[in-house]
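# I would like the atomic coordinates for the input below:
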Amino acid sequence: MSNTRTDTATLLTLTFVVSFCSFAYEFVYSELLTVMYGGTVTQYVITVGLYFFSLGIGAALSDDLDGETLGGNFFRTEVLLAAAAPAGFLLIVGLNSVRIPQAVPAELVWTVARLPVVVVGFLSGFELPLLTRMFDDLDGDGSATPSWLRTAGTRIHDFVVAAVGTLWTVERTEGRRSGLSVVLAMDYVGGLAGAVVYARVLYPGIGLIPTIFVLALLNGVAALVFVAHFGAWSWWPLGGDEASASAGTGGNAAASARTDGSDRSLSAARVSKTLLVVCLLLTATYAGVVAKHDAADERLSQLYLEQQIENEYPPGAIRATVTSQETTAYQHVIRYDRTWTGTGPNPHFDGRTERCLRLGAAVQLCESWADSYHEGLVDVPMSLVDPGPDTKVLVVGGGDWIAVDHLREYGVTVDHVDLDGEFMRDAKTDPFFARWHDDAYEYDRLNTTVADGYRYLQKTNETYDLVLLDIPGATDDDLLTLYSTEFYRSVRTHLSEDGVAVTWGYSPDAYPEHHKAFVNTVGAAGFTRELSYWVREDLDDDGETERVEQFYVLAPGDRPRLTGDGATRYVRAREEHYGAVEWHAVPHYRGVRENSIFHPNYDILVDT
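Coordinates of the predicted model:
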C-alpha cells in the first residue's frame, strides 16, 4: 500500500507541474503575440480562445490513445511539449525578424504565428485524460490517495457544500471521489499557481524568453521523473531494445511490487530509447539556458531588436547595434546605434553612426532630431502664451526632462507628471539624456509627480495655460487611456480660459485610420480648433531641411496666430515655416468612432 500511495502522490505532483506549465504557456504566447503585433486585449482573447479550443480537441482525441500504454503516451506528450513550446516561441519571433515578401498575404502570416498556440494546446489536451485514467488504475478503491490530501479535500468540500447550501438545495455525497475529480482539482490548483507565478515571479523577474525555457524544462523534468518512477526501463539509455525497456523490471522497487496487473499501463511504458535520449538532451539544454538566463535573454532579444530596426529601412541601408537595454515596471528601454551602410549619401542623419533610444516599439529619441523635436513641442506653442512665473504649464510624460529644460528658458511654472519613476531617476544621470536636459530636474519652479497622467487630471484642481503631451505613440493597448475621449476631455477641463494643449502626431498620410480616429476623439472631447505644423531640421547636413515631426495645437475655441506679437525667438527665426500656419476647425470623419476607455476603437493603435 505504501508504494501505491507513493505512486498516486507522484501522479498528483506531476499533474500539478504539467498544469502549471500548461496555463503559463497560454500567458507566455499571449504576451509574446502582444509584443510582436500589439493590441493586448485582442491578442490575449484570441490566444486564450485558440488555446482552449485546441485543448478540447486534444482531450476529445485522448480516448483514441492506446489504453495499454498510457504511461508511454504521457511521456511522449511531455517530451513533445518540451520541444514544441520553445520552438513555437522562436517561430513567432522569427516571423517578426525577417522580411516577408509583400506578396505573402497578411492573413497567412497571422495564421502561422498562431499555430504554436494550437500545437501546445492540442498536446496539453492529452495530459489530463491520461493522468485521470492512470490515477484510476492506481487508486481503484480510493484508499491510495494520500491521507493529507483526503483530509484537505474533505474539509474544503464540506466548506463549499455549506456555502452552496445557502442558495441551493444540496445533497451531500459521501465516499470516494472519482479519479477525475481528484486529478481535476489538482489540475486547477496547478493552473492557478502557474498564473500567479508567471505574473508575479517569472515574467517580471527573468523576462519572457527565459520563462519559456523554464516551462519547457519543467515538462522535460516531469517526463524524466515519470519514467524513473514508473517505467521498467534500463538505466543505461543506449542499451537493450524497446521491448526490454517496456517489459523489464529495471530495479524500480515500486515497479517490482506491482503484481495485480491493475497498473500495467504505467509499468509497461514503452519508452523509445531514442526519445529518452532526446528528452535528456532537451532537459540538459534548457537547464543550461535557465542557469544563464540573463545572457540568453539579452542575446536573443538583442538579435531580434536589431533585425526589427534594420527592417524599417531598405535592405542593406542601416546596420543596428543594440548597446544596452533595461526593463522598468512600465517600459522596455533600448539604446542602439544605427550605422549607414547603404550606397550614396546618408539621407537619414549627418555622419555614419548616431545613437538612438526606443521605448518599447516606438523610437523616442535620436541625436539628429532631439533638439528639433523639443523645439516643436515647446518653443513653437510658447508663442501662444505669455512667458513668466504666472504662466502654468503641465507636462504629461517627458520623463527624460528635456521638455522641462526648454520650458525653464521661459521662466514658467511647470507641473510634470510621468508614470515611470525608475526611468525618470535614471535619466537624471544618464549621459545620453544629460547632454540635453542640463539638470532641468533641479528647476526651482518645477513640481514633479510620479503618477498616471489620466489619474492626475482626475484628482487635481489646477488649471493650465499650456498642456504638453510628451507621451509615447499609440502602439499598445496600455496607452489607449491616453488617447481616449475621457483623457482629452480632462485636458480640456483643466485649461485656462485662453489655454491650449499640444501633442505630436502621426502623419495622416502614413497612418490614415489612426488619424481619423484621433481627430474624432479630440473632437468628441470638446476641442473645436486645431493648428497643425511640422518642425524641420537639416538632418543630413546637405543644406536642405526635412520634415521631422508633426504637432497639433488643440483648443476649445479661437486662438491667436503663432507669428503674432508674442512669437518666440525660435518662431520668429523661422517665419517662412510658421507664417502661413493657421487655425482650422477640427474635422469629423463619418463612420469613424472615437476612442473611449469603455468602448475602445483599436484603429487608433498603429502598427510600427
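# please make it C-alpha for all contacts and neighbour counts, starting now.
Will do.
# which is the next helix or strand following the helix or strand where V395 lies?
Element membership of V395 [criterion: DSSP states H and E] is strand 392-397. Later in the chain than strand 392-397, the nearest helix or strand by DSSP H and E is helix 402-408.
# one step back: what is the strand holding V395 packed up against?
The contact analysis (3 or more CA pairs under 8 Å, 6 or more residues apart in numbering; DSSP states H and E) places strand 392-397 against strand 413-418, strand 464-470.
# distance between the shortest one and the chain's centre?
In this case it means strand 413-418. Averaging C-alpha positions (CA atoms, centre = their mean, to the nearest Å) puts strand 413-418 29 Å from its chain's average.
# cool, stretch 470-487 as well?
For stretch 470-487 - counting by CA atoms, centre = their mean - the centre lies 16 Å from the chain centre.
# one more, for comparison:
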Amino acid sequence: MNEVKKFNYKLLMLTTLIISGCSIIYEVLISSVSSFLVGDSIKQFSITIGLYMSAMGLGSYLSKHIKKNLFDWFVAVEIGVGILGGISSLVLFLSNIYIESYELIMYIEIIFIGTLVGLEIPLLTRIIEDNTKNLRVTLSTIFSFDYIGGLIGSIAFPLLLLPKFGYFTTAFLVGALNIIVSAIIIYGYKEYIKNIRSFKVISMVLLMIMICGTIFSDNIASSIEGKLYRDKVILSKQTKYQNIVVTKHKDDLRLFINGNIQFSASDEYRYHETLVHIPMNAAKKAEKVLILGGGDGLAVREILKYPQVKKITLVDLDEEMVNLSRTNPHIAKLNENSLSNSKVELVYNDAFKFIENSKEIYDVIIVDLPDPNDESLNKLYTNVFYRLCGSHLAPSGAMAVQSTSPYYAKNAYWCINKTIEEEGFNVIPYHVEVPTFGDWGFQLVTKAPVDIKDIKVDVNTKFLNSETVDRLFMFSKDEMVNKDSINTNTLVKPQLLKYYLEAVNVWR
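Predicted structure coming up:
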C-alpha cells in the first residue's frame, strides 16, 4: 500500500469515527426531545432505539442494490443525514405545536434518518475493501472505529452538547459534521466521484445552512418557545439536568421545568403555605428542617417565618436552578431572597443519595420534588425512599410529601399515600385548590399520632389560617379510590409511574 492509499485509508477511518458519533447523537437527541415534549422517557427512548435500529437494518439491506458509484452514493447519504439530522429538533418542536399527530412525524423522522445511517457503514466497508483487498482487516478496523465513535457520541451528548448548547444548536452542529464528512470525501477522493461539481455546490450550500442554523439557534429557540408558552419567555436555560424556562405577563411570573409548570406567582402561595405550614405545626418542634427539592426557594421563604428555626438544609440536584432562584431578580423577589439567608445550607445532590448517606435527624422534612413522570423521579416516591426519610425524622417530627393531584391523577395520589402508609407511618392525606394546577395533594407523615384539630397556623400568610386548616383534610367522593386496588410503589416495580402516565394520557 503506497503513501497516498495509507492517507486515504486513515481519512476514511476518521469519517467512520465521526459518522458513528453523529448517529448515536441523533438517536438520543430525538429520544430526549420527545421525552421533553410528550413525557414518558422510557417509552420514547425504547421506541426510538427500536425503530432506529430497525431502520438501520433496512438501510443495510438496501445497500446491496447499490452496485457502482459508491463514493457518489456515500456523499449523497452523508448530505441526506446531515440535513435531516440538522433540522430534526426543529421539525419535532414544530410538529408538537402545529400537528396533532406528533408521534407520526417522530416515527417518520426516525425511519428516514435511521435508514440513511444504515447505508453508511456497508458503503464505507465496500469502498475500503475495494482499495485494500483485505476484508478481514477492513471489517475489524471499521467496526472498531464505529463502536468508538458511538461511545464518544453517547458521552458527548449528555455531558457537553445538551447542557451547553441545547436541542437546536446540538442538532445543527451534528448535522454540520455530517456535511463536513461529505466535503472531506468530495475533496479527498474527487477522482472517484462522478458528480463532483454538483456535490461541491450542494455540500457548501447545506453547510452554510447548518452554520447559520447554529449561529441563530437561540433566535429559533426563542421563537419556538414563544409558541410553546402562553406568556413572554424572559429566560430560557438548559442545564445538565433539565430545561428551565421563565415566563412573565404583568405580575404573573411562571417557572417551567422540562415544559411542566412549577409555579405561578399569582397563586404559588396557596401551594407553598399548604405544603409547609401543616408539617411545621404538626411537629412538636421545628428547629432543624430538611427540604428535598424546592430549588425555587419558595418553601424556604415560608419556613423562615418561624423564628425557632435554626437551620434549613435544602437539597437540590441542579445547582444552576438554585443559583438562578438566588440571583435572578424576579425569582429572588418572589422568594424574598430566602436562599441567601444565613440559616440556609445549600446541598447539590440527588435526594436519594443524600438521604441514604446523611446521619442527621430533622424535626421537619419537606419533600417538594417534581411529579414522578420518569423513572429517575419515580425512585424518589418509592417505599425505600420513604423508609430512608423516616430514619432521619425525629420521633415527634413531621414530614410533608408533594403528591400530585387527587382529582386528575387519583390512582397516583393514593399510590403515594399507600406506599408511605405501608412503611408503618401515620399518614394523613390533605389537599388544596391551586388555580394554576387545580386540586393538588400532599401527605402529612408522622411517627406519632397527630390530631389535625391541634394544627394551628399563626404566622403571617396570604391564604392559610387556623380556621381553614380542617378543610384541607376533607375529600369529595370523586377524589377517592379503593386503596385495595392500588399497588405500592417500589424500586423494582414502578407502579406509580404507570398510574401517573395513565393520568397524563387522559388529561393531555
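# now what about the TM-score between them?
Remark: TM-score between the superposed chains equals 0.87 [TM-score structural alignment, normalised by the length of structure 2]; 494 aligned residues with a CA RMSD of 3.1 Å.
# closest one to G376 of structure 1 among the helices and strands packed on strand 392-397 of structure 1?
With respect to G376 of structure 1, and counting by CA to CA, the nearest of those is strand 464-470 at 10.9 Å.
# secondary structure element for V246 of structure 2?
Using DSSP H and E, V246 of structure 2 falls in strand 243-249.
# could you pull out the helices for the stretch 301-450 of structure 1?
For the stretch 301-450 of structure 1, applying DSSP state H, counting those that start in this stretch gives helices covering 370-374, 402-408, 421-429, 431-437.
# who wins for proximity to V93 of structure 1 among those?
Smallest distance to V93 of structure 1 across these (CA to CA): 26.6 Å, for helix 421-429.
# can you list contacts of the closest one?
By CA atoms under 8 Å, 6 or more residues apart in numbering, the surrounding residues in contact with helix 421-429 of structure 1 are 328-329, 399-401, 433-434, 439, 441, 450.
# can you tell me, leaving aside adjacent residues, what's nearest to the residue sitting nearest the centre point of structure 2?
Centroid check for structure 2 by CA atoms, centre = their mean gives Q242 as the closest residue, at 5.1 Å. Spatially, and ignoring its direct neighbours in sequence, Q242 of structure 2 is nearest to N258 (6.0 Å; CA to CA, 6 or more residues apart in numbering).
# need the contact list for the equivalent of the one you found over in structure 1.
Mapped onto structure 1 by TM-score structural alignment, N258 of structure 2 lines up with G360. Shown in contact with G360 of structure 1 (CA under 8 Å, 6+ apart): 331-334.
# before we move on, what about V79 of structure 1?
Per CA under 8 Å, 6+ apart, neighbours of V79 of structure 1: 219-220, 223, 275, 279.
# ok, those in structure 2: which stay?
Here is what carries over to structure 2 from the contacts of V79 of structure 1, by both residues aligned by TM-score structural alignment, their matches' CA atoms under 8 Å: 219-220, 223, 279.
# among the helices and strands packed on strand 392-397 of structure 1, which comes closest to V290 of structure 1?
Of all these, it is strand 413-418 that lies closest to V290 of structure 1, at 34.5 Å by CA to CA.
# how about that closest one: buried residues?
By 16 or more other CA atoms under 10 Å, the buried positions in strand 413-418 of structure 1 come out as 413-418.
# which neighbouring elements make contact with that strand?
By 3+ CA pairs under 8 Å, 6+ apart, strand 413-418 of structure 1 packs against strand 392-397, strand 446-450, helix 453-459.
# pick the most buried one from the ones you listed.
Highest mean neighbour count among these (mean count of other CA atoms under 10 Å): strand 392-397, with a mean of 25.
# hmm, back to that, nearest to E575 of structure 1, out of the helices of the stretch 301-450 of structure 1?
Taking CA to CA, helix 370-374 is the member of these nearest to E575 of structure 1, at 15.7 Å.
# what's that closest one aligned against in structure 2?
Counting by TM-score structural alignment, helix 370-374 of structure 1 corresponds to residues 268-272.
# average distance between that stretch and structure 1?
With mean CA distance after the TM-score superposition for structure 1, stretch 268-272 of structure 2 departs from structure 1 by a mean of 2.6 Å once superposed.
# list the buried ones in that stretch?
Those would be 268-272, for stretch 268-272 of structure 2 by 16+ other CA under 10 Å.
# looking at the helices and strands packed on strand 413-418 of structure 1, which is closest to S181 of structure 1?
helix 453-459 (45.6 Å).
# where does the closest one end up in structure 2?
Per TM-score structural alignment, the counterpart of helix 453-459 of structure 1 in structure 2 is residues 351-357.
# coming back round to it: any idea which of the contacts of V79 of structure 1 is closest to V606 of structure 1?
Closest approach to V606 of structure 1 among the contacts of V79 of structure 1 (CA to CA): N219, at 37.3 Å.
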